[in-house]
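A.B. asks: Give me a 3D structure for the following:
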Amino acid sequence: MSSTTVSPHAAIRVDGLTKRFGRTLAVDDLSLAIPAGEVFGFLGPNGAGKSTTIRLLLGLILPSSGTATVFGVPASDVRRAHRLLAYVPGDVALWPDLTGAEILELLARTGPGVDARYRTELVRRFMLDLDKPAKTYSTGNRQKVALVAAFATRAELLVLDEPTSGLDPLMEQEFRRCVAEARERGQTVFLSSHQLTEVEAVCDRVGILRAGRLVEIAGIPELRRLHRTTVEVGYHGEEPSFVDVPGVVEVERLDRSRLRITLSGPPGPALRVLARADITTVSMREPTLQEIFLDYYGENAR
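C.D. replies: Just a heads-up that it's a prediction; the model follows:
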């Protein structure tokens, strides 16, 4: 597989990026830097501003204020910026009368270069029939064509917007392998997704967007430490006391010999209390990214 040539600039940099559509504020003063070689997850529900942000990064629309660059090139300079990136939308539209093979060849000629051997491997791995015209393809197969074209490219940046829409679980696993391989080649991946387990599995950091504003940006472990952890314990004898123990948010008595402790932050102080008690069982559960996400948006997001 070929390696990409990595620019000294941040792969993506946005400063004060804002976009209004009439009275609607779609993206609100967004600032973000994504270094080259990172897999960055971009999360948010419908209407949060994710797609608008991607359209701004692709130069498809212009900001009301602020700036966006791709490896130092203004996103609005589409001709230059698009030489550095490949894009997969969530709903892929293909030329209906061209075969899959013809479409991949056309995209290869118009894009930033392709590793032909790797492309052939990807076609096999995604079990894609290239001899059929695109108008006969299912949603999943159209998505596969776009993914093969993007992952086979030598583009320094891959912008993936809901890229596994229409894929079955087996192909989703293949997608994750491809993201890992892109990282190994030094490519940067900007992944916008509702598949939170997918983001959790492949991303180095995530940003959570709410109503056009970035409400958090951190690594997966860092995000988890910001949120609550549940510990359930069984015990003999005297009930352990968690009065004034740092990080203990709530203690719930499940029955005469079991407690559920809710923690915020590092669990060390609570675990030291448990170490002094006669504990028979213990289980600790970190929040999933799904639960962290719902924390930001409240019960209405459910």
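A.B. asks: okay, CA-based contacts and neighbour counts for the rest of this
C.D. replies: Will do.
A.B. asks: tell me the contacts of residue 211?
C.D. replies: The contact partners of residue 211, taken as Cα atoms under 8 Å, 6 or more residues apart in numbering, are 26, 27, 28, 47, 48, 49.
A.B. asks: Of these, which is the nearest to residue 257?
C.D. replies: residue 48 (44.8 Å; Cα to Cα).
A.B. asks: nearest spatial neighbour of that closest one, skipping sequence neighbours?
C.D. replies: residue 211 (4.6 Å; Cα to Cα, 6 or more residues apart in numbering).
A.B. asks: Also residue 104?
C.D. replies: Leaving aside its chain neighbours, residue 104 sits nearest to residue 149 (6.0 Å; criterion: Cα to Cα, 6+ apart).
A.B. asks: Tell me the secondary structure at the one you found.
C.D. replies: helix (DSSP: H, G, I helix; E, B strand; the rest coil).
A.B. asks: That one is in contact with residue 110, isn't it?
C.D. replies: No. If you go by Cα atoms under 8 Å, residue 149 and residue 110 don't touch, sitting 11.2 Å apart.
A.B. asks: Between those two, point out the one with more neighbours.
C.D. replies: The neighbour comparison of residue 149 against residue 110 (other Cα atoms under 10 Å) goes to residue 149, with 25 against 9.
A.B. asks: ok, and the closest non-adjacent residue to the most centrally placed residue in the chain?
C.D. replies: By Cα atoms, centre = their mean, the mean C-alpha position of the chain lies nearest to residue 41, the distance being 2.5 Å. Nearest residue to residue 41 in three dimensions, chain neighbours excluded: residue 206, at 4.4 Å (Cα to Cα, 6+ apart).
A.B. asks: could you list every residue that touches the one you found?
C.D. replies: Residue 206 makes contact with 40, 41, 42, 43, 199, 216, 217, 218, 219, 220 under the criterion Cα under 8 Å, 6+ apart.
A.B. asks: So which residues of the stretch 201-302 of the chain form helices?
C.D. replies: 220-225, 268-275, 289-297 (DSSP state H, counting those that start in this stretch).
A.B. asks: between the ones you listed, which gets nearest to residue 140?
C.D. replies: helix 289-297 (24.3 Å).
A.B. asks: quick one: buried residues of the closest one?
C.D. replies: Of the residues in helix 289-297, 289, 292, 293 count as buried by neighbour count, 16 or more other Cα atoms under 10 Å.
A.B. asks: What of stretch 62-77?
C.D. replies: Within stretch 62-77, the residues that count as buried by 16+ other Cα under 10 Å are 62, 63, 66, 67, 68, 69, 70, 71, 73, 74, 75, 76.
A.B. asks: Following up with a second sequence; could you model it the same way so I can compare the two?
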Amino acid sequence: MEPIVKIEQLTKKFGNTTALKDVSFEVYPGEVVGFIGPNGAGKSTTIRIMLGLLKRSGGLVEVFGKDSWQEALLIHQAVAYVPGDLALWENLTGGQTIDLLMKLHGKGNQAKKAELVQKFQLDLSKKVKSYSKGNRQKVGLIAALAVDCELYILDEPTSGLDPLMERVFQDEVARLKAEQKAVLLSSHILSEVERLADRVVIIQGGRVVESGTLAQLRHLTRSTVQLALKENISVLKTAAFVHDWTPTGVNQATFSIDQSALNELLQELSHYQVQKLEILPPTLEELFMRHYQTGEWG
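C.D. replies: You can find the predicted model right below:
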């Protein structure tokens, strides 16, 4: 299967400042790729280069097999984009704005628009200048999701939305995936990325520091173990594979363990009467924050 997005050794310089260095990743049909990193990491710069809004300094950037800079107009015909810094026409109503955006794209579906307006509970009669940040974001999402595209690029798409509207958005992304559409999702809400993404690309300081499925990335950090024994549990406290030991009750404790030591733990527990054992894999947020704070990227 050919990728919809192909980025190889992408570099972008602004004067003497290198914003992106050797960024490489791909996006395939029918998958959601989470694109995450701290502010200033290079996420939006990468997206703008993909869309032909910025010219790269080096490397390869192709969307649908077309050069992102030289064939940007053709690429835009098959891409729906929600920017993180959404700017709208203040004196138009929400309905007028959505209709204009759909007309500019050319592939809008009025029936789908009506369905999305109802789901997102947006009053189309109000002028954009009266909208809250969340309602402005709904305008961008409805306009993007109501067009039929092969690639959806969503940069902080749920900024300002309440949890109920976030759930509506997540259902729509699941629909796109089921229809074999490709989605590049850039978000600071790591739980959202974890719930939706098939693969994750983590960028920091302008370079990709890790990428892969969540299962592949979880080797980067430790699982949390919740354990209760019938015997004295403190004998395990000094085991070489135990980290961050915290007693939680009589013969109960919580600790962390490297993925590679799980078999060693299970072998050790065969000598005891286990009353409770839960091994919780790290969340994406734990993975991201631990390695961002310690700088332990690969």
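A.B. asks: What value does the TM-score take for this pair?
C.D. replies: Remark: TM-score between the superposed chains equals 0.90 [TM-score structural alignment, normalised by the length of structure 2]; 292 aligned residues with a Cα RMSD of 2.3 Å.
A.B. asks: how about the helices of the stretch 201-302 of structure 1, which one is nearest residue 138 of structure 1?
C.D. replies: With Cα to Cα, the closest approach to residue 138 of structure 1 among the helices of the stretch 201-302 of structure 1 belongs to helix 289-297: 28.7 Å.
A.B. asks: Residues touching the closest one, excluding its own?
C.D. replies: By Cα under 8 Å, 6+ apart, the surrounding residues in contact with helix 289-297 of structure 1 are 196, 197, 200, 208, 210, 220, 223, 224, 227, 301, 302.
A.B. asks: Can I get the buried part of those as one ChimeraX selection?
C.D. replies: To isolate the buried subset of the contacts of helix 289-297 of structure 1 in ChimeraX, counting by 16+ other Cα under 10 Å, use the following:
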select :196,200,208,210,220,223,224,227
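A.B. asks: Show the contacting residues for residue 232 of structure 1.
C.D. replies: 258, 259, 260, 261, 281, 282, 283, 284.
A.B. asks: measure the fourth one to residue 68 of structure 1 for me?
C.D. replies: Applying Cα to Cα, to the nearest Å, the value for residue 261 of structure 1 to residue 68 of structure 1 is 45 Å.
A.B. asks: Can you find the partner of residue 290 of structure 2 in structure 1?
C.D. replies: Using TM-score structural alignment, the partner of residue 290 of structure 2 in structure 1 is residue 295.
A.B. asks: nope, residue 147 of structure 2 is what I meant
C.D. replies: In structure 1, residue 147 of structure 2 lands on residue 153 (TM-score structural alignment).
A.B. asks: Dump the contacts of residue 232 of structure 1 to a markdown table, plus neighbour count and distance to residue 186 of structure 1.
C.D. replies: Below are those laid out as a markdown table (neighbours: other Cα atoms under 10 Å; distance: Cα to Cα, whole Å):
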| residue | neighbour count | distance to residue 186 of structure 1 |
| --- | --- | --- |
| 258 | 19 | 49 |
| 259 | 19 | 47 |
| 260 | 19 | 44 |
| 261 | 20 | 43 |
| 281 | 11 | 45 |
| 282 | 14 | 42 |
| 283 | 10 | 39 |
| 284 | 14 | 36 |
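A.B. asks: And the strands in the stretch 1-150 of structure 2?
C.D. replies: Secondary structure of the stretch 1-150 of structure 2, counting by DSSP state E, counting those that start in this stretch: strands at 5-14, 17-27, 32-36, 58-63, 66-67, 79-82.
A.B. asks: Mean neighbour count, the ones you listed: which tops it?
C.D. replies: strand 32-36 (a mean of 25; mean count of other Cα atoms under 10 Å).
A.B. asks: how big is the angle separating that one from strand 17-27?
C.D. replies: 160 degrees (axes from the mean of the first three to the mean of the last three Cα atoms, to 10 degrees).
A.B. asks: In structure 1, which residue sits furthest out from the middle?
C.D. replies: Quick read of structure 1 (Cα atoms, centre = their mean): farthest out is residue 237, 46.7 Å.
A.B. asks: Tell me which residue of structure 2 matches up with that residue.
C.D. replies: For residue 237 of structure 1, the aligned residue in structure 2 is residue 231 (criterion: TM-score structural alignment).
A.B. asks: As a check, name the ranges of all strands in the stretch 151-300 of structure 1.
C.D. replies: Ranges of strands in the stretch 151-300 of structure 1, per DSSP E, counting those that start in this stretch, are 157-161, 188-192, 205-210, 213-219, 228-236, 248-255, 258-264, 278-285.
A.B. asks: quick one, which of these is nearest to residue 145 of structure 1?
C.D. replies: Using Cα to Cα, the strands of the stretch 151-300 of structure 1 put strand 157-161 closest to residue 145 of structure 1, at 13.4 Å.
A.B. asks: Residues in contact with that closest one: which ones?
C.D. replies: By Cα under 8 Å, 6+ apart, the residues outside strand 157-161 of structure 1 that reach it are 11, 51, 54, 84-90, 150-151, 187-193.
A.B. asks: what's the mean gap between it and the aligned bit of structure 2?
C.D. replies: Here the mean offset of strand 157-161 of structure 1 against structure 2 after fitting is 0.5 Å, by mean Cα distance after the TM-score superposition for structure 1.
A.B. asks: List the buried residues in that strand.
C.D. replies: Using 16+ other Cα under 10 Å as the test for burial, strand 157-161 of structure 1 gives 157, 158, 159, 160, 161.
A.B. asks: Likewise for stretch 186-199 of structure 2?
C.D. replies: Buried residues in stretch 186-199 of structure 2, counting neighbours by 16+ other Cα under 10 Å, are found at 186, 187, 188, 190, 192, 193, 194, 196, 197, 198, 199.
A.B. asks: And the second one? What does it align with in structure 1?
C.D. replies: I take that to be residue 187 of structure 2. By TM-score structural alignment, residue 187 of structure 2 lines up with residue 193.
A.B. asks: and the residue lying closest to its match once chain neighbours are set aside, how many residues sit next to it?
C.D. replies: Here the nearest residue to residue 193 of structure 1 in space, its sequence neighbours aside, is residue 162; by Cα to Cα, 6+ apart that works out to 4.6 Å. Neighbours of residue 162 of structure 1 under the rule other Cα under 10 Å: 17.
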